[in-house]
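Colleague: let me see the structure of the following:
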Amino acid sequence: MSWTYEAPLDHMRFVLEHVLDAPTHWKACAAFADLDLDTADAVLQEAARFASEVLQPLNAVGDVEGCVRDTEGRVRTPQGFPAAYQAFVAGGWPALPCTPEWGGQGLPLLLDAALREMLDACNHGWNMYPDLLHGAYETIKAHASEALKARYLPRIVSGEWLAAMALTEPQAGSDLGLLRTRAEPQADGSLRISGNKIFISGGEHDLTDNIVHLVLCRLPDAPAGTKGLSLALVPKVLPDGSRNTLFCDGVEKKMGIKASATCAMRYEGATGWLIGEPHRGLAAMFLMMNSARLHVGLQGLGHQEMAAQNARRYAAERVQMGRAIAEHPAVRLLLDRLEVMAQSQRVLAYRAALALDLAEHHGDGAVREREKRFAALLTPIVKAFCTHQGFHGPAAALGVWGGYGYVHEYGIEQTVRDARIAMIYEGTNEIQAIDLAQRKLLADGGTTAFELLDALSAELASGDPLRDFVDASRTHLRDWLEHARQDSARLLDSADDLLHGMAHTLLAWAVGRMASAAHRLPDAAAARQRALTGAFVRQAVPMGRLHWERALAAAAPA
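Modeller: The predicted structure follows:
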């Protein structure tokens, strides 16, 4: 059986139209007021065609071939990757969520999220190259000088030039305060950047002529720690056409996403320009990192979708003990769990993208402020939980193939390998849990979370066991906050379970919303949605309760 992908377009449309009611929200945003569901559907259909017909056939090829660095430091990506990228640019995909002011199409991030899910499902390694573009666009647009914006934004929006995010150094992974890369001011207003960075995705490649590096660095008068970091734009090719003095010293040989050039970069007095204020680089970079974290969550979702649908197809064909293995209880329960988890996380991730759209474009200032807070709350949950499931879901799915699943040609083992990195980069999942606990819940006393949970509970019917779970979670959160106030030293012990408890709570709302809208589906699809709701109530809700219990036990004062 071949490893194939069929974009879940029917479910995507169902989520947009009936679960999130996106068209109504778009009408409240001047930027999207003319967008209708049929137009959105046409965009997603074309994205699905590109992902399945252009990218998916290159996935296994890229995994085997990997990237090659020559003796002069140039990096060649796998066969077919440059042509696929040129097709991506020709289709206008990089410009999809960018503003028309800079040559963008002005479409919602919600549609871009659906696009990213499909690209990652079909070829995570390839999508590593354009996945940072939108974050670079947002960072430059918000913080760069007018001259830098005029020079770089149109080419980033069009995809003519790609971008790289240069944070990590050998001694500084999660602890960015240890960064040493130096920035020396020059008389002409530029900077000379010197230092070494590692794990730089797309730091060097052959997809575009120029690569715009956004580099965290320190000015001579910088204070110690993260408060002393500045952000510089350092292009591979300078405005006069000369080659900048930045070099790829190596490409990592990795467990997964082997088609993505993960580079060790050296900056030797490279010319760059300050973005934003001196010593405020991390705040500017957070725009790029927050965009990247949503995109990483979508990587986890894409892997789950790919694993779930291929496992179901294989289980329907593989006969053991006289019947298809899909009919055996253990396999049937696993397949149902994979499917409902992917569906509910799609709702959650798309809700986060919708929050970002509304925070930027809604006509009511109060709604913009509320959705900004919701987006900040949802981002660490989407990143951490979707990537956790993005690895553990496919790892469980591998067992459907039995021993064949451990063999490269069947496809699932690559998915498992590729998915693992998403739990680590753009802030480890443990750091996301700390961020949720300290900066998103404890910092405001749970105000935003309670507001969100109240709104979600109101969308579920009274007596629904899923609503009961959401309401119980509200009580658990109140108790956790009380524990945290009494003994903050134990807060971090509970952070991982807290995040998973919150995630299961949000998924319960998502499943409940899908169930209440199921009557709008054809009869067979509606019956399937009801079956999946039952599977979630039986399997996932008890797990959510367990995470809340563990979080409360860990946070309880000694």
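Colleague: from here on, just use CA atoms for contacts and neighbour counts.
Modeller: Will do.
Colleague: where do the helices sit along the stretch 151-300 of the chain?
Modeller: Taking DSSP state H, counting those that start in this stretch as the criterion, the stretch 151-300 of the chain carries its helices at 281-317.
Colleague: where do the strands sit along it?
Modeller: 162-166, 182-185, 191-201, 211-217, 230-235, 246-251, 262-275 (DSSP state E, counting those that start in this stretch).
Colleague: if I've got this straight, residue 414 is in a helix?
Modeller: Yes: assessed by DSSP: H, G, I helix; E, B strand; the rest coil, residue 414 belongs to a helix.
Colleague: and it, how many neighbours?
Modeller: 22 (other CA atoms under 10 Å).
Colleague: gap between the residue in the chain sticking out farthest from the centre and residue 154?
Modeller: Computed with CA atoms, centre = their mean, the residue of the chain farthest from its C-alpha average is residue 322, at 41.9 Å. Distance of residue 322 to residue 154, given as CA to CA, to the nearest Å: 61 Å.
Colleague: same check, this time on residue 422
Modeller: Counting by CA to CA - residue 422 and residue 154 are separated by 29 Å.
Colleague: let's see this one next to it:
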Amino acid sequence: MSPDYTAPLQEMRFVIDEVLRAPEDWTRRPAHADLDAATAAAVIEEGARFAVEVLAPTDAVGDRQGCRIDAEGRVRTPEGYAAAYAAWVEGGWPALAADPRWGGQGLPQLLDFAVLETLLAANHAWTMFGGLLHGAVATLSAHGAADLQRRFLPDLVSGRTLAAMALTEPQAGSDLSQVRCKGEWLDAAQAADALAGAGEHAPRLRVSGSKLFISGADHDLTPQTLHLVLLRLPGAPAGSAGLSLALVPTRREDGGPNGVHVDALEHKLGLHGSPTCAVRYEAAEGWLIGAPGRGLAAMFVMMNAARLQVAMQGLAHLEHATQRAWAYAAERRQGRAGGPSAAAGPAALAEHPAVRRMLWTLRALTEGLRVVCYRCAQLLDEADGAEDAAQRTQAATRVALLTPVLKAFATHHGFQGVSLAMQVLGGYGYVAEYGLEQQLRDLRIALVYEGTNEIQAIDLVQRKILADDGAGLRALLVELETTVAQAAARPALAEAAAAVAACCADARAALPALRAAREADPQAPLRAADDLLQALGWTLLGWAWLAMALAAADGGDAARAQDKATLARYGAQWLLPQARLHWAAAVDGGRVLP
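Modeller: Purely as a prediction, here's the structure:
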């Protein structure tokens, strides 16, 4: 992306302050009681300034130069990346939402997500380097032994050390049960303690094997990278039950190499500024994280955090592409929007009905997804800091339900949205000068990594809906229907509210139909999964449009209130019918796959 990106600060503050009313939540949470809306806005504004002024100018450069392996076997990043990262760490930004126990600032995840949006929109590839920090910190905090936490968390929180997630192997992509990477015990007594569920210190391991598609496995931004490696210990059973998780640094304490080798960098469609590495571990020393055989449970802490960050990639690209499309359509004059007329000159593209529909679709997607993604971040804060235990549990359950939806829905429609923006620009959208072709290349992988979108749909239907007999989904629908009822009482929103209400009714009807279909055919939920995810995603957008319109109507700005009501009406009329089609398809148990 080029430096033409402008952070949508006004829209971001509107969502945080007025739609989600987050500052009111902070007053009820001891850890954030001193945080007010003005301070939060200042934090986001400073983060956005860094994104626009420092980071965005490196984006096209990084795409052209890419990464390389030097003569010493280290990954060298594109021009400007290291300086930008040093400035980011110097400013204390990696520690924004981290636990103060380890040097973090303890600010809400919601603010971190907002800043993250601006970083990703400015330079997706650069932001990938720090993208796993939060997940690595969460994994070590939840499963790491106390000595590992004391040793590594302060540097991770500060950003002085970065992290990599090492799961995939040539034969083990989505099916991690095929992982072959091995760990050997270095201390027999520690091994016995670990296997017995005892011991105060993390057991030391020696790790050997190969991993593939590892983002940022080694580079010149930091002297150390911590690999979280999925592996098998001696005597471990076959399958996923035999997997354990290890922490493996690229460097030893004395700064010497630790047997972690980057053998090659992948040549990719996009994200050229982010090194995707083939890694070999040769008796590399590390430590066990968590209990033996519990590697997937520990790894999913990191992976779920990463999936929400990937959802933000879809939103960020949508925002930037939408800005580009609207700006171009306002200036470019072509044809006559109102039909042939000798007196009329060429009209701006934005005046043509076909283009207007594309532009409003981009707006509806972008603004709706921002509300839903920010709401998920707000729930993360509730799950971590609400005083009431029941509220914490409910929020965590809601985040678990939303995570696969947001990862898949935001990246799918983010990619489609960038393509739609390219269509607005016509031939100019296809050339590098306008930046959209790089966005399209960079974002495509987001539909694949951190679990393909199809895997997200399966996770949603099997583990998040059917596993609790739909209790989590019904609780979510109560929240959506509360907003619908409020909107239905406003004449300007009644039509849109009725459309969203119909989608919620479809969702409620889908639950018994899905259970019945599964009883008749165990594969039925798998056939329905993609439709169900899309249906729920569109329903959430319908709720978001209503929530924005209600907040704007109560905000005293008549022009904004009319604008958001128009957006809700457009979304209900032109886009929300897709939700009902997907709900119908999800419960059509008669559909077969050849």
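Colleague: hmm, back to that, now the strands of the stretch 151-300 of the first structure in JSON lines, with distance to residue 331 of the first structure and mean neighbour count?
Modeller: Putting the strands of the stretch 151-300 of the first structure into JSON lines (distance: least, CA to CA, whole Å; neighbours: other CA atoms under 10 Å) gives the following:
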{"stretch": "strand 162-166", "distance to residue 331 of the first structure": "41", "mean neighbour count": "27"}
{"stretch": "strand 182-185", "distance to residue 331 of the first structure": "55", "mean neighbour count": "22"}
{"stretch": "strand 191-201", "distance to residue 331 of the first structure": "37", "mean neighbour count": "23"}
{"stretch": "strand 211-217", "distance to residue 331 of the first structure": "46", "mean neighbour count": "25"}
{"stretch": "strand 230-235", "distance to residue 331 of the first structure": "50", "mean neighbour count": "27"}
{"stretch": "strand 246-251", "distance to residue 331 of the first structure": "40", "mean neighbour count": "22"}
{"stretch": "strand 262-275", "distance to residue 331 of the first structure": "37", "mean neighbour count": "22"}
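Colleague: okay if I get those as TSV plus distance to residue 427 of the first structure?
Modeller: As requested, those are exported to TSV (distance: least, CA to CA, whole Å):
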stretch	distance to residue 427 of the first structure
strand 162-166	13
strand 182-185	23
strand 191-201	13
strand 211-217	15
strand 230-235	18
strand 246-251	21
strand 262-275	16
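Colleague: among the ones you listed, which comes closest to residue 470 of the first structure?
Modeller: Across the strands of the stretch 151-300 of the first structure, residue 470 of the first structure has its closest neighbour in strand 162-166 (37.8 Å, CA to CA).
Colleague: mean distance, the closest one to its aligned residues in the second structure?
Modeller: When the second structure is superposed, strand 162-166 of the first structure averages 0.5 Å from its matched positions, counting by mean CA distance after the TM-score superposition for the first structure.
Colleague: what's the angle from that strand to helix 281-317?
Modeller: 110 degrees (axes from the mean of the first three to the mean of the last three CA atoms, to 10 degrees).
Colleague: now do strand 162-166 of the first structure: which elements does it pack against?
Modeller: helix 133-143, strand 191-201, strand 211-217 (3 or more CA pairs under 8 Å, 6 or more residues apart in numbering; DSSP states H and E).
Colleague: figure out which of those is closest to residue 354 of the first structure.
Modeller: Among those, helix 133-143 comes nearest to residue 354 of the first structure, with 15.8 Å by CA to CA.
Colleague: and the closest one, what does it pack onto?
Modeller: helix 146-158, strand 162-166, helix 281-317.
Colleague: now check the second structure for the residue matching residue 347 of the first structure.
Modeller: By TM-score structural alignment, residue 347 of the first structure lines up with residue 371 in the second structure.
Colleague: neighbours of that match, how many?
Modeller: Quick note: residue 371 of the second structure (other CA under 10 Å) scores 24 neighbours.
Colleague: do I have it right that residue 437 of the first structure meets residue 500?
Modeller: No: the pair residue 437 of the first structure / residue 500 is not scored as a contact, 11.5 Å apart, by CA atoms under 8 Å.
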